[in-house]
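Undergrad: no sequence on this one, just coordinates:
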């Protein structure tokens, strides 16, 4: 969802930030995963400071909007639902580099956050290395999700099980996340990474294929 919203960022906006307040998973039916999402989309534009125009900030709101996640015909995922916020507020920025509506003044959290620095004297976290090779994805009830399997390679790339539609992945050991860039998992972020696997969403888990 975040990847699609980023692709729809307006031309005037330099930055788009999606902040999630709540994501409620519904009951999956026939391979479709429904969600109710409350989120805000923050668009910041710089304008043309040389002409004394400092751009604008627009904040759009999704409130308990229904989205459905389902597999497409190519082993990836598609999102159905409104991708333009039904409510929005725009304000002119007061000065160069200053947003009229600071993103840190809004409720919610980005889909993936950088970890907070560890307190002084804290014991270093155990580094988890991702197992290389084939991975399987499972939905609610342990259902194997055909088409969502992938292969992790030691050079930081991945492919589907057929060796196609590949891209790169970044394993952040401090944050215990793995971020996919390019390929059929583009924009997806796995969380709570352990040797046994990670969560790709509230209803999808990924595990090394044994």
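TA: Yep, that arrived. Quantities reported herein were computed from a predicted structural model and do not represent experimental measurements.

Undergrad: alpha carbons only for contacts and neighbour counts from here, please
TA: Will do.

Undergrad: quick check: closest non-adjacent residue to residue 40.
TA: Sequence neighbours aside, residue 61 is the residue nearest to residue 40 in space, at 4.5 Å (criterion: CA to CA, 6 or more residues apart in numbering).

Undergrad: what packs against the strand or helix carrying that neighbour?
TA: If you go by DSSP states H and E, residue 61 is part of strand 56-71. Judged by 3 or more CA pairs under 8 Å, 6 or more residues apart in numbering; DSSP states H and E, strand 56-71 is in contact with strand 32-44, strand 77-80, strand 87-92.

Undergrad: and here is the other one:
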């Protein structure tokens, strides 16, 4: 098993299946000396990996090799030395990029909730699912605070901030589904997550 395959295998045990399959499973890498060049299939995927998973990749590489290696990420349709501008510096496409990220994050949250329901239905105990469990995996690279309205609306959870790469379970009342909203208040106040139970 080559190094990158080994890295991907270990990372797959740390991320949810949808997140790993969406962003990292189809990547390849060139390794020269102490530099690992990760190849994504397009520019958006490269930007997402760089923003959300570069630290995780570096930590996993060090865990396997015992060495600190330089991680470089680019897409196969760009040159390796191409410098990406952040969404804040891109006045024309930045807003669309941020909105697309929000949509993807929401879809990932829904996938986590569906996985929780499937596990409940497939439980060998065959007990009725009286509660809905929503699982949030923090792959933002930042701490995520829990909005106080989460508890006020009837969702049960640990209200402490969610650390990067930490998973948090939210328990909602029977017959409800999670309505999820995240706000970004900047570097000082950080991210805030609301998980509120809703009924059709």
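TA: Here it is on my side, so go on. Just so you know, these numbers come straight off a predicted model, no measurement behind them.

Undergrad: can you give me the TM-score here?
TA: Once superposed, chain against chain, the TM-score is 0.23 (TM-score structural alignment, normalised by the length of structure 2); 94 aligned residues with a CA RMSD of 6.2 Å.

Undergrad: run through the strands of structure 2 in chain order.
TA: Assigned by DSSP state E, the strands in structure 2 fall at 28-32, 35-40, 70-75, 132-137, 144-146, 167-172, 177-184, 191-198.

Undergrad: out of these, deepest packed?
TA: Most buried of these by mean neighbour count (mean count of other CA atoms under 10 Å) is strand 132-137; its value is a mean of 22.

Undergrad: can you state the direction angle for that one and strand 191-198?
TA: Interaxial angle, strand 132-137 of structure 2 versus strand 191-198 (axes from the mean of the first three to the mean of the last three CA atoms, to 10 degrees): 160 degrees.

Undergrad: now for the residue nearest to residue 37 of structure 2 when sequence neighbours are not counted: which residues touch it?
TA: Residue nearest to residue 37 of structure 2 in three dimensions, not counting chain neighbours: residue 72, with 4.7 Å by CA to CA, 6+ apart. Contacts for residue 72 of structure 2 (CA atoms under 8 Å, 6 or more residues apart in numbering) come out as 35, 36, 37, 38.

Undergrad: so can I have TSV of those residues showing distance to residue 97 of structure 2?
TA: Converted to TSV, the contacts of residue 72 of structure 2 look like this (distance: CA to CA, whole Å):
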residue	distance to residue 97 of structure 2
35	28
36	26
37	24
38	21
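
Undergrad: what separation do you get for the closest residue to residue 109 of structure 2 other than its chain neighbours and residue 170 of structure 2?
TA: In space, and not counting its chain neighbours, residue 109 of structure 2 is closest to residue 136: 6.3 Å by CA to CA, 6+ apart. Here residue 136 of structure 2 is placed at a distance of 8 Å from residue 170 of structure 2 (CA to CA, to the nearest Å).

Undergrad: what of residue 116 of structure 2?
TA: Residue 116 of structure 2 sits 11 Å away from residue 170 of structure 2, taking CA to CA as the criterion.

Undergrad: shared neighbours, those two?
TA: Applying CA under 8 Å, 6+ apart, one finds that residue 116 of structure 2 and residue 170 are jointly contacted by 133, 134, 135.
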